[in-house]
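Asker: Just to be clear, the model below is a prediction. Sequence and coordinates:
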Amino acid sequence: MRIAFMGTPEFAVPSLGELIASGHDIVAVYSQPPRPRGRGQTVKPSPVQVLAETMGLPVFTPESLKAPEAVETFQSLDLDAACVVAYGQILLPAVLEAPRLGCFNLHGSLLPRWRGAAPIQRAVMAGDRETGVQIMRMSEGLDEGAILLSEQVTIRPDDTSASLAERMATIGAGLWPRALAAIERGGVTETPQAGEPTYARKIKPAEARIDWTRPAAQVDAHIRGLSPFPGAWFEAPGPDGPVRIKALMSAVAQGTGAPGQVLDGGLQIACGDGAVRLSRVQREGRAAQSAEDFLRGFALPTGARLG
């Protein structure tokens, strides 16, 4: 089939790789324009663009796929289907209707739970024990389309959003050849979503701050769900005033104390109910470190209170 692939982040790369290997004619790859990335804010192409250009595929990076000229270009591609994975732009009806067989999206949850921008982070933050990857037919509504294929994924107690996303990206990529084969022969079953939807709204900076008054299980899920980006954070007392520190990995631990109180010399912190032990942290402006390495250079005595 003549297909376009539309995706931007690392999560979409395995899907593009699988589609390249499947032998379909990828006539266009759409990705978000190059953006400033990394500590130096150097303008770089997206991971999807890098792979596409490496494989010699034509790449389109319009600032907006709503612009008339961008829509016309897409319509002129004479596509059988479009495969979308975390592209990052809303598709107009004129775009959705352009491919002969339709546009299809790989979504990182078991719909209708966690429709929206941050389904993997929200699932970990909510303490969900399972999630999944699904290929659905795209419609005008937000992640409201019928489901073609689905695979459940267990959320492990030590999963961060990064580790879970990596696993889900690989599993999801494997669904594409099966889905496209069924779509091509007209033998696909499309199942409407059922149940009350929940929404995975975009992560706001203000909600990244750790609330130590919450139960330990919720604090732990909050930390792992926001790791590595944007990173759940707290303030610790420093010699020149409060120091912001990101918590990148944690686990529920035994212990009691006032919320935010340091309970021992190994970064065990009291919560509203129970405690968590931080195992990986990052001081503002510095590289991530294990708790042991961090404590060698930053005094955080037992009894100190974190904000």
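Answerer: Sure thing, it's come through.
Asker: contacts and neighbour counts: CA atoms only from here.
Answerer: Noted.
Asker: Name the next helix or strand following the helix ranked longest in the chain along the chain.
Answerer: What stands out as the longest helix in the chain, according to DSSP state H, is helix 161-173. Counting by DSSP states H and E, the next helix or strand C-terminal to helix 161-173 is helix 175-185.
Asker: center of this structure, which residue is that?
Answerer: residue 120 (5.2 Å; Cα atoms, centre = their mean).
Asker: Then it would be within a strand, right?
Answerer: No: counting by DSSP: H, G, I helix; E, B strand; the rest coil, residue 120 is not part of a strand but helix.
Asker: Centre of the chain to stretch 72-82, how far?
Answerer: Relative to the mean C-alpha coordinate of its chain, stretch 72-82 is positioned 27 Å out (Cα atoms, centre = their mean, to the nearest Å).
Asker: end-to-end on it?
Answerer: 15 Å (Cα to Cα, to the nearest Å).
Asker: likewise stretch 187-205?
Answerer: Terminal residues of stretch 187-205 lie 45 Å apart, using Cα to Cα.
Asker: Ok, stretch 138-151 next?
Answerer: End-to-end for stretch 138-151, by Cα to Cα: 18 Å.
Asker: And here is the other one:
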Amino acid sequence: MPASVLLLGSSDVTLTVAQAVDAVGARLSGIVTVGDSFSISYSEKRVANVRSADPAAWAQDKGVPIIPFTTYENVLERHQGKLPAICLVAGWYHMVPRRFREAFPRGCFGFHASLLPKFRGGAPLNWAILSGAKETGVTLFEMADGVDTGLIFGQESFPIAPNAMIGDLVVASRDACATLTKRHLAALLDGHAKGNPQEGEASYGLQRMPDDGRIDWAQSRLEVDRLVRAVSRPYPGAFTTLGEDRIQIWATRIPDEAPLVLGAPGQIVMLPDFDLPGVVTRDGLLLIEDATFPDGSSCLDKLRKAGHKRFAPR
């Protein structure tokens, strides 16, 4: 019988890794899931799992059990002392305690969407765009007591284009996870894989919440554009208000050439040079390409007619 793997996760990347495990002929003993929301220490309310993906249909077709998460002890007890060789953690939002990690004969390994030690911690893909990074990737590493501090067993990098949206990075990171799984899983299962210490200067990203997407129009147009791209679909989106209306802004563009517009940050303008509404920022004009009301309907036509009106500054 092929060596077996337990998988922890409840996101799109979890399903990608499950499919890659199956593709290399390893056996999944189960997928431990938390559903589309979960409790966590940094929030008083349950946190929405915005990248939630239910692997139930795929798992049922493959005969893989779905295990709803309650406690780590319950996961161990479910296996009645016959644990899989390794545990893989992909799309999981909780620290994995040592007592759980050390129960697996060959170890416990995770996927982190950065080139560790860069962007340890929360929201690494979002922070990569927000910080202006030109490259990021995914690291396969051994889970340890610290935050993303364990030995590295593989890395896969990809570029961040100047106008990359967070959705582009999500797809690239999924592909990288599949590549790393297929490249390294056999060696992890037979115990022949060799990990390397993390090298270079570490950086850390803190967890982000939906309210962090509120636009501050007094920032530069580059900063606003980065925020929009970093929290766009599948995330909740950047937002602002116009009177009583909440406006979700999904895509913006910094024009190559635009006349000087004198106005207050957040003031809306329609110029003959563009068919899109523009907004004044600290250092120039930013065009809005995609914006919706909370019900999902487009509000571009309303914004085109809102010249001289002002979004809330912050």
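Answerer: Everything's here; your move. This structure is a prediction, so every number in the text was calculated from the model and none was measured.
Asker: Quick check: TM-score for this pair?
Answerer: Here the superposed chains carry a TM-score of 0.86, computed using TM-score structural alignment, normalised by the length of the first structure; 289 aligned residues with a Cα RMSD of 2.3 Å.
Asker: Just give me the match in the second structure for the residue nearest to the centre of the first structure.
Answerer: With TM-score structural alignment as the criterion, residue 120 of the first structure lines up with residue 125 in the second structure.
Asker: Could you do residue 152 of the first structure as well?
Answerer: By TM-score structural alignment, residue 152 of the first structure lines up with residue 157.
Asker: Ignoring the adjacent residues along the chain, who's closest to that match?
Answerer: residue 137 (3.9 Å; Cα to Cα, 6 or more residues apart in numbering).
Asker: which residue lines up with the one you found in the first structure?
Answerer: Using TM-score structural alignment, residue 137 of the second structure pairs with residue 132 in the first structure.
Asker: ditto for residue 98 of the second structure
Answerer: With TM-score structural alignment as the criterion, the equivalent of residue 98 of the second structure in the first structure is residue 93.
Asker: give the contact list for residue 13 of the second structure.
Answerer: By Cα atoms under 8 Å, 6 or more residues apart in numbering, the contact list for residue 13 of the second structure reads 90, 91, 174, 177.
Asker: And what about it, helix, strand or coil?
Answerer: helix.
Asker: and what of the one 4 residues further on?
Answerer: Secondary structure for residue 17 of the second structure, judged by three-state DSSP, is helix.
Asker: That one and residue 87 touch, don't they?
Answerer: No: the pair residue 17 of the second structure / residue 87 is not scored as a contact, 11.9 Å apart, by Cα atoms under 8 Å.
Asker: list the contacts for residue 170 of the first structure?
Answerer: Per Cα under 8 Å, 6+ apart, neighbours of residue 170 of the first structure: 14, 15.
Asker: what do we get in the second structure for it?
Answerer: Mapped onto the second structure by TM-score structural alignment, residue 170 of the first structure lines up with residue 175.
Asker: Which position in the second structure pairs with residue 279 of the first structure?
Answerer: In the second structure, residue 279 of the first structure lands on residue 289 (TM-score structural alignment).
Asker: In terms of helices and strands, where is its match?
Answerer: Judged by DSSP H and E, residue 289 of the second structure forms part of strand 285-292.
Asker: Just the residues contacting that strand, thanks.
Answerer: Counting by Cα under 8 Å, 6+ apart, 221, 225, 247-255, 258, 260-261, 276-280, 298-300 sit against strand 285-292 of the second structure.
Asker: Run a quick neighbour tally on residue 250 of the first structure.
Answerer: As a burial measure, residue 250 of the first structure scores 23 neighbours (other Cα atoms under 10 Å).
Asker: what's the closest non-adjacent residue to it?
Answerer: Closest to residue 250 of the first structure by Cα to Cα, 6+ apart is residue 278, at 4.4 Å.
Asker: can you tell me what part of the second structure stretch 6-22 of the first structure aligns to?
Answerer: Under TM-score structural alignment, the match for stretch 6-22 of the first structure is residues 8-24.
Asker: re earlier: so how far is residue 239 of the second structure from the match of residue 279 of the first structure?
Answerer: Taking Cα to Cα, one finds residue 289 of the second structure at 14 Å from residue 239 of the second structure.
Asker: For those two, work out which one has more neighbours and name it.
Answerer: Between residue 289 of the second structure and residue 239, residue 239 has the larger neighbour count (other Cα under 10 Å), namely 25 against 15.
Asker: Secondary structure element for the aligned partner of the more buried one in the first structure, which one?
Answerer: Matched by TM-score structural alignment, residue 239 of the second structure corresponds to residue 233 in the first structure. Using DSSP H and E, residue 233 of the first structure maps to strand 232-238.
Asker: and the next helix or strand after that strand, which residues are buried?
Answerer: Going down the chain from strand 232-238 of the first structure, the next helix or strand is strand 241-253, by DSSP H and E. Applying a neighbour-count criterion of 16 or more other Cα atoms under 10 Å, one finds 244, 245, 246, 247, 248, 249, 250, 251, 252, 253 buried in strand 241-253 of the first structure.
Asker: which residue lines up with the third one in the second structure?
Answerer: In this case it means residue 246 of the first structure. Using TM-score structural alignment, residue 246 of the first structure sits opposite residue 248 in the second structure.
Asker: Now for the nearest residue to its match once chain neighbours are set aside: which residues touch it?
Answerer: Nearest residue to residue 248 of the second structure, sequence neighbours excluded (Cα to Cα, 6+ apart): residue 239, at 4.4 Å. Applying Cα under 8 Å, 6+ apart to residue 239 of the second structure gives the contacts 213, 214, 215, 246, 247, 248, 249.
Asker: Identify the residue of the first structure aligned to the third one.
Answerer: Right, residue 215 of the second structure. Aligned partner of residue 215 of the second structure by TM-score structural alignment: residue 210.
Asker: Please enumerate the helices of the second structure.
Answerer: Under DSSP H, the second structure gives helices at 12-23, 56-62, 72-78, 98-101, 124-130, 166-190, 221-230, 300-304.
Asker: ok, and for the third one, which residues are buried?
Answerer: Meaning helix 72-78 of the second structure. Result for helix 72-78 of the second structure [16+ other Cα under 10 Å]: buried residues residue 75.
Asker: by contact count, what packs against that helix?
Answerer: Contacting helix 72-78 of the second structure under the criterion 3 or more Cα pairs under 8 Å, 6 or more residues apart in numbering; DSSP states H and E are the following elements: helix 98-101.
Asker: Superpose on the first structure and give me the mean offset of the helix it packs on.
Answerer: When the first structure is superposed, helix 98-101 of the second structure averages 1.0 Å from its matched positions, counting by mean Cα distance after the TM-score superposition for the first structure.
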